[in-house]
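1. Coordinates only, no sequence provided:
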């Protein structure tokens, strides 16, 4: 099922929002999200929420100001689904003072830390997505520890440290429904192009035997889940 065109209004909000998702990757992200939320993907995402009379759910790990969230929300609105986006909104390691992606405008005077929740709220308002995108504010491991809902897809684009990336994979990949998709951003096979942890969890997902790569757009990888028990822990690293 072909995704409808992204509205000019949503594209304008996407372009105006702080973040790191290029438009070409963003368009593929939108198309994949629509495909899996609408049930048009091969395999149909068995075990998704729609079977229980609830809207299908996609999960985003790593929200920042909501740039990619706009496109996920637009896809969910078109497909009759919902997006849960998870972030503590204090910034990842690379956003802190002295690091490459630090933005001094985002430092909260009260805490002295990066603060992006307000920006996300503005983004969702401008895109008309308040009822479609549900922010879950907290660390990824803490949120995963209480999560129990199957997802049509999980999009991992959170912290890029080794600990953060592997925690995101371990916490959220188990909730991808069979026939659903695991999407990983910033996957660079060549270390000269970017950090290794997203590539490591991409390789780890393939090594489980539960996932098959079905699409690539620059640093975005899309893996379909073919097997495994919903909610069961992923095999340990190196297994």
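-> On my side now, so go ahead. Keep in mind the model is a prediction, meaning the values are calculated, not measured. Numbers count the residues shown, from 1 in each chain.
2. Please count neighbours and contacts with C-alpha atoms only from this point.
-> OK.
3. what's the offset of the longest helix seen in the chain from the middle of its chain?
-> Scanning the chain for the helix with the most residues, using DSSP state H, yields helix 23-37. On the basis of Cα atoms, centre = their mean, to the nearest Å, helix 23-37 sits 11 Å off its chain's mean C-alpha point.
4. For it, buried residues please.
-> Judged by neighbour count (16 or more other Cα atoms under 10 Å), helix 23-37 contains these buried residues: 25-37.
5. As JSON lines, those residues with distance to residue 179 would be great.
-> Listed next are the buried residues of helix 23-37 as JSON lines, based on distance: Cα to Cα, whole Å:
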{"residue": "25", "distance to residue 179": "22"}
{"residue": "26", "distance to residue 179": "22"}
{"residue": "27", "distance to residue 179": "21"}
{"residue": "28", "distance to residue 179": "18"}
{"residue": "29", "distance to residue 179": "17"}
{"residue": "30", "distance to residue 179": "18"}
{"residue": "31", "distance to residue 179": "16"}
{"residue": "32", "distance to residue 179": "13"}
{"residue": "33", "distance to residue 179": "13"}
{"residue": "34", "distance to residue 179": "14"}
{"residue": "35", "distance to residue 179": "11"}
{"residue": "36", "distance to residue 179": "9"}
{"residue": "37", "distance to residue 179": "11"}
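6. want to compare, so here's the second one:
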């Protein structure tokens, strides 16, 4: 795959921002920077929806001849959008000129993982947020080389995602917690130190705050949520 000139992040975000989704500008920058730190990365993205994050990863990967393997079953339903969302995703990739960089793998990540034999060196997880799905998606990290980034959206915000991280990453000897931007957490395939684990535990008060805010929003107590610094009808992410 030929290399193309690297667009600026601002130009990339201007396009990505027009795609519906929940990734913030600062989180997109983290995805972008981690991809640019690698040469011709092959990124696996679990959960693509309309393609906001896919566009960011695709632009960064394309500049050095990399690829994005976007895994999403596009299940029918109110939360996921099904075939309609799939068509929006494909149109967004075409409009961004990423059809040769982004490959859609239309299936469940849990179904693909046991037989997966394609190399990749970058993992972004933003699939189903229940504990069992996240637990399985984290197993994709076992196929990554040392030093590879693992980014997980809705960390320390979603109950299911956070419980999965506490159960499978906190005691892990293969994944090290580095930092987060909002709810987008960056892990690394590396042996963690006690300090790394302590920094991960230090995020729990922020998680409890977010759970509390979600309860307020479910109770339609948005004015109370504002008192805690959350001025949005959407869950904290």
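-> Arrived safely, thanks for sending. What you see is a predicted model, and the numbers here were worked out from it, not measured in a lab.
7. so the helix or strand just after the longest helix of structure 1 aligns onto which residues of structure 2?
-> Downstream of helix 23-37 of structure 1, the first helix or strand assigned by DSSP states H and E is strand 57-61. Here strand 57-61 of structure 1 aligns to structure 2 at residues 42-46, judged by TM-score structural alignment.
8. after superposition, how close is that stretch to structure 1?
-> Superposed on structure 1, stretch 42-46 of structure 2 shows a mean distance of 0.7 Å to its aligned residues (mean Cα distance after the TM-score superposition for structure 1).
9. So what touches that stretch?
-> Applying Cα atoms under 8 Å, 6 or more residues apart in numbering, the contact partners of stretch 42-46 of structure 2 are 54, 57, 61, 66-72, 109, 119-127, 137.
10. one more time with 7 Å, if that's ok
-> 66-72, 109, 120-127 (Cα atoms under 7 Å, 6 or more residues apart in numbering).
11. quick one on the thing from earlier: tell me the helices and strands packed up against the longest helix of structure 1.
-> Applying 3 or more Cα pairs under 7 Å, 6 or more residues apart in numbering; DSSP states H and E, one finds that helix 23-37 of structure 1 contacts helix 67-79, strand 151-156.
12. what about 10 Å?
-> helix 8-16, strand 57-61, helix 67-79, strand 82-87, strand 151-156, strand 176-184, strand 211-217, strand 220-225 (3 or more Cα pairs under 10 Å, 6 or more residues apart in numbering; DSSP states H and E).
13. That helix vs helix 67-79, what angle?
-> Counting by axes from the mean of the first three to the mean of the last three Cα atoms, to 10 degrees, helix 23-37 of structure 1 lies at 40 degrees to helix 67-79.
14. how would you label residue 164 of structure 1: helix, strand or coil?
-> Secondary structure, DSSP: H, G, I helix; E, B strand; the rest coil: residue 164 of structure 1 is helix.
15. Can you get me the start-to-end distance on stretch 169-182 of structure 2?
-> End-to-end distance of stretch 169-182 of structure 2 (Cα to Cα, to the nearest Å): 19 Å.
16. can you tell me what part of structure 1 that stretch aligns to?
-> Under TM-score structural alignment, the match for stretch 169-182 of structure 2 is residues 205-218.
17. which outside residues touch the matching stretch?
-> Residues outside stretch 205-218 of structure 1 that contact it (Cα atoms under 10 Å, 6 or more residues apart in numbering): 22, 24-29, 32, 169-170, 173, 178-183, 185-188, 199, 201-202, 204, 221-229, 234-239.
18. Please name the residues that touch the aligned residue in structure 2 for residue 136 of structure 1.
-> With TM-score structural alignment defining the correspondence, residue 136 of structure 1 maps onto residue 105 in structure 2. Applying Cα under 10 Å, 6+ apart, we find residue 105 of structure 2 in contact with 44-46, 69-73, 112.
19. which pair in those spans the largest distance?
-> 44 and 73 (14.1 Å; Cα to Cα).
20. Neighbour count for those two, which is higher?
-> Using other Cα atoms under 10 Å as the criterion, residue 44 of structure 2 and residue 73 rank with residue 44 on top: 25 against 21.
21. and the residue mapped onto residue 158 of structure 1 from structure 2, how many neighbours?
-> Aligning on TM-score structural alignment places residue 158 of structure 1 opposite residue 127 in structure 2. For residue 127 of structure 2, the number of neighbouring residues by other Cα under 10 Å comes to 23.
22. Just give the nearest non-adjacent residue to residue 127 of structure 2, would you?
-> Excluding the flanking residues, the one nearest residue 127 of structure 2 by Cα to Cα, 6 or more residues apart in numbering is residue 47, at 4.2 Å.
23. For residue 214 of structure 2, what is the enclosing helix or strand?
-> Assigned by DSSP H and E, residue 214 of structure 2 belongs to helix 204-218.
24. In structure 1, what stretch matches that helix?
-> By TM-score structural alignment, helix 204-218 of structure 2 lines up with nothing in structure 1.
25. Pull out the buried residues from that helix.
-> 207, 210-211, 213-214, 216-217.
26. Kindly report the same for stretch 189-198 of structure 2.
-> 189-190, 192, 196-197.
27. Quick check: the two most widely separated of these?
-> Maximum distance among these (Cα to Cα): 13.9 Å, for 189 and 197.
28. related to what we said a few turns ago, which one of the buried residues of helix 23-37 of structure 1 is nearest residue 115 of structure 1?
-> residue 26 (23.5 Å).
29. Quick one: map the closest one onto structure 2.
-> Using TM-score structural alignment, residue 26 of structure 1 lines up with residue 28 in structure 2.
30. if I pick that match, what's in contact with it?
-> 9, 12-13, 16-17, 52-57, 181, 184.
31. Repeat the analysis, applying 7 Å as the threshold.
-> Residues near residue 28 of structure 2 by Cα under 7 Å, 6+ apart: 53, 56.
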